[in-house]
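Q: Need a 3D model of the sequence below.
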Amino acid sequence: MRTLCAEEKYLGARPGMLAVLHTWGQNLHYHPHVHALVPAGGLSFDDQRWRRPKYKNYLVPVKALSRLFRGRLVAALRQRYTNKELVLPPGTSLRNILDAAMAKDWVVYTKEPFAGPGKLLNYLGRYIKRIAISNDRLIDMSNDRVRFRYRDYADNNRSKVMDLASEEFIRRFLQHVLPAGFCKVRYYGLLAIRNRSRRLQLCHRLLGRRYQPSAKKSWIELLIEVTGQDPRLCPDCKSGHLLVVDHLIPKVGSRAPPRLIRRSDLQQLKPTTPTL
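A: This is a model prediction of the structure:
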């Protein structure tokens, strides 16, 4: 994307991109792919202009993007093999595999966010802290079997029920647990972490808009936004709201029940050191 957008015939500017790794499908099979969100334009290399796409309905031609992606990926695989970082089964010819891959047309799927950027961000946001399946899709867990709902994209997106042995369900689920420290969300170009705030302010100014960073939301606001459920709502009458009266603070190094702490005492609390 950066290479094509840098060319004057396409954009002639520095683009940005937000990429989210997604490893599963509805049936929990291993299906790694990346969702990328790209602004419709870019910042000129002299930081003086916001440049809009040369084309009416797209940023860069999808055929050019597909061919460039194919070439870059195949070249990276060849380099990994040369550096002895790629292991193949005995009798396998990497050259034949990659030559066959280069002979095919690859497809990079791009489309306009028809529901709007906000909806798309919410869609991607749901996958950042979740893994594979949500609780509301689980139907039954009994007799060492797990049943859950899924959508069959190959059958007109119909809703179906899958029945798996518990071991197979766990195997599929654990495929999507990423290694510790692995970065699931990455930012590129003008959205890169370094200097992002300055560049976003500059982009807003060039577009004639006021830059207003979104305020940090509380855990209650985030929970309502994601689940639609208010944790403060009374579970009995469903209309009144619960109020925080006291906080129970566990005593460090003690297994006894925590002592009751009044809200007025919270500011006076000091860290305690366990007695050995």
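
Q: From now on I want contacts and neighbour counts done on CA atoms only, so please keep to that.
A: OK.

Q: For whatever helix or strand Ala76 lives in, name the packing helices and strands.
A: Secondary structure here is read from DSSP states H and E; on that basis Ala76 sits in helix 62-82. Other elements packing on helix 62-82 under the criterion 3 or more Cα pairs under 8 Å, 6 or more residues apart in numbering; DSSP states H and E are helix 94-102.

Q: contacting residues for Met102?
A: In this structure, Met102 makes contact with 70-71, 74, judged by Cα atoms under 8 Å, 6 or more residues apart in numbering.

Q: now the angle between helix 94-102 and the helix holding Ala76, please.
A: Angle between the axes of helix 62-82 and helix 94-102 is 170 degrees (criterion: axes from the mean of the first three to the mean of the last three Cα atoms, to 10 degrees).

Q: List the buried residues for helix 62-82?
A: Of the residues in helix 62-82, those buried under the neighbour-count criterion (16 or more other Cα atoms under 10 Å) are 65, 67-70, 74, 78.

Q: Which parts of the stretch 101-250 of the chain are helices?
A: In the stretch 101-250 of the chain, the segments counted as helices under DSSP state H, counting those that start in this stretch are 117-125, 166-174, 196-206, 219-227.

Q: Closest to Asn156 out of the contacts of Met102?
A: Distances from Asn156 to those, taken as Cα to Cα, are shortest for Arg70 (29.3 Å).

Q: State the distance from the closest one to Leu190.
A: According to Cα to Cα, to the nearest Å, Arg70 and Leu190 sit 24 Å apart.

Q: Centre of the chain to the helix holding Ala76, how far?
A: How far helix 62-82 lies from its chain's middle: 24 Å, per Cα atoms, centre = their mean, to the nearest Å.

Q: Another sequence for comparison is provided below:
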Amino acid sequence: MQSNYEVADVLTGLGDGIEDLGLNGWQLRTLRAIHHCRTSMMGGHIDACDACGNISISYNSCRNRHCPKCQGHKREEWVQAREADLLPVPYFHVVFTLPSELNELALHRPKQVYDSLLGAAWQTLETFGKNKGLQLGMIAILHTWGQNLSLHPHLHCIVPGGGVDAKGNWHNLRADGKFLFAVKAMSKVFRAKYVGELSKKLEIDKALREELFARNWIVYAKRPFGSVKSVVEYLGRYTHKVAISNHRIQQVDEECVTFSYKDYRQNGLKKSMSLSHSEFMRRFAQHILPKRFVRIRHFGVLSSTWKRVKFKQLREYFKLKPKSTEPLKALLRRCRCCGEGNLVTIEVFGSRGPPAPYIGVCQIKSTRPVN
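A: All right, here's what the predicted structure looks like:
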């Protein structure tokens, strides 16, 4: 569903007030990129279709990973690349969630808190795998938000329902493929692993440590995916999400931003929430990850090390053939006018805008003005 409003519209309405939110330089830089995305401020290029001859002007994307408008192509490219890594085995969706007691620490020391989350989740699965004599694998995707933009750090993980033994042979954890590990046992191990990992990076005071061990931590393992295709669909839904997508923004007026959200305490009931411009952007900014932080990570048999050395053996074992990424690349440059021709860039331009001779003869892509 196409939205008439964008996160960028909130930034326009907030104006210089963004400087009063107490954000760091990296957060401000990210928000400026989102504000200018696909506007004349970013420059652009002029394309011609090699079939119908249509000429169009396109403004450049910011390509920031937090931008709601820049994730579509990245998501499709990433998913297609991951298809080649999928094995014909059961896959499980496992969620590791941090307790709210760590939220304040996550705001001030996000790298340490989130690195520990990723590390502890893998150590937990690795421990259970070793108990079975198997090397497991995992793809972990960090999300830090709840539906109402509150801080809610958690990992969405894809875990094959089996692993490789010391001789390099694959074994499923169960013959029926319907069970991974007991979640209560995983939760206790995850809690201990996380506190241990975080203690290596930060000094945890005694009161916080006691609070963390007093809580029942949440690890949730969903039933296995129905097919390899459903794993790919899941990847596309979760990998390149941002804190809020533009289609959820219902209204932006002079004072408030109204957006939709699902209340999972009431079985996912869809509701609306209104926040001031400043509160909306404050909540949005707390989900901007530290510079160069890797939020999608691969572990075990799905890691880059395994792909370079041993993953080829698994592919041969399952008789899998490599898949080409060429069809996707061709599709991304397809003419929107005729749907058949390929777009060829004939000129590029900077922030001053397109050359005068092209204005009026091109189908100019609609864009949002920047103040």
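
Q: Any idea what the TM-score is?
A: Both chains were compared after superposition, and using TM-score structural alignment, normalised by the length of the first structure their TM-score is 0.72; 233 aligned residues with a Cα RMSD of 3.1 Å.

Q: hmm, back to that, with distance to Ile133 of the first structure as added columns, please give the contacts of Met102 of the first structure in TSV.
A: Formatted as TSV, the entries for the contacts of Met102 of the first structure read as follows, by distance: Cα to Cα, whole Å:
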residue	distance to Ile133 of the first structure
Arg70	31
Gly71	34
Val74	33
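
Q: If we only consider the residues you listed, which is nearest to Pro231 of the first structure?
A: Minimum distance to Pro231 of the first structure across the contacts of Met102 of the first structure is 48.3 Å, recorded for Arg70 (Cα to Cα).

Q: Which position in the second structure pairs with that closest one?
A: Alignment of Arg70 of the first structure against the second structure is given by TM-score structural alignment, with Arg191 as its counterpart.

Q: What separation do you get for that match and Val344 of the second structure?
A: Between Arg191 of the second structure and Val344 of the second structure the distance, using Cα to Cα, works out to 54 Å.

Q: what's the straight distance from one end of stretch 242-252 of the second structure to the other?
A: In terms of Cα to Cα, the two terminal residues of stretch 242-252 of the second structure are separated by 19 Å.

Q: ok so, going back, which pair of the buried residues of helix 62-82 of the first structure spans the longest distance?
A: Taking Cα to Cα, the two most distant members of the buried residues of helix 62-82 of the first structure are Leu65 and Arg78; they sit 20.1 Å apart.

Q: Would you agree His247 of the first structure is in contact with Pro258?
A: No: distance between His247 of the first structure and Pro258: 9.8 Å, which falls outside the contact criterion (Cα atoms under 8 Å).

Q: circling back: and the match of Arg70 of the first structure, what does it touch?
A: Applying Cα under 8 Å, 6+ apart, one finds that Arg191 of the second structure lies in contact with 212-213, 217.

Q: ranges for the helices of the stretch 51-200 of the second structure?
A: Assigned by DSSP H, counting those that start in this stretch, the helices in the stretch 51-200 of the second structure fall at 72-83, 103-108, 110-131, 183-201.

Q: matching residues in the first structure for the second one?
A: Using TM-score structural alignment, helix 103-108 of the second structure lines up with nothing in the first structure.

Q: which secondary structure elements does that helix contact?
A: So helix 103-108 of the second structure, by 3+ Cα pairs under 8 Å, 6+ apart, packs with helix 110-131, strand 151-160.

Q: Tell me the spacing between Val257 of the second structure and Arg334 of the second structure.
A: Between Val257 of the second structure and Arg334 of the second structure the computed distance is 35 Å (Cα to Cα).

Q: nearest residue to Arg199 of the first structure other than its sequence neighbours?
A: Counting by Cα to Cα, 6 or more residues apart in numbering, Leu190 is the residue found nearest to Arg199 of the first structure once chain neighbours are left out, at 6.4 Å.

Q: which residue sits closest to the counterpart of Gln251 of the second structure in the first structure in space, ignoring its chain neighbours?
A: Superposed on the first structure with TM-score structural alignment, Gln251 of the second structure falls opposite Asp140. Here the nearest residue to Asp140 of the first structure in space, its sequence neighbours aside, is Arg147; by Cα to Cα, 6+ apart that works out to 5.2 Å.

Q: Next up, the contacts around the one you found.
A: 138-141, 161-164.

Q: quick revisit: return the most buried member of the helices and strands packed on helix 103-108 of the second structure.
A: Among these, judged by mean count of other Cα atoms under 10 Å, the one packed with the most neighbours on average is strand 151-160 (a mean of 23).

Q: Report all helices and strands that it contacts.
A: Other helices and strands packing on strand 151-160 of the second structure, by 3+ Cα pairs under 8 Å, 6+ apart, are strand 91-97, helix 103-108, helix 110-131, strand 137-145.

Q: Trace it over to the first structure and give me the residue numbers.
A: Strand 151-160 of the second structure covers residues 30-39 of the first structure once aligned (TM-score structural alignment).

Q: gap between that stretch and the chain center?
A: Here stretch 30-39 of the first structure is found 8 Å from its chain centre; the criterion is Cα atoms, centre = their mean.

Q: same question, stretch 138-152 of the first structure
A: The gap between the average C-alpha position of stretch 138-152 of the first structure and the chain average comes to 25 Å, counting by Cα atoms, centre = their mean.
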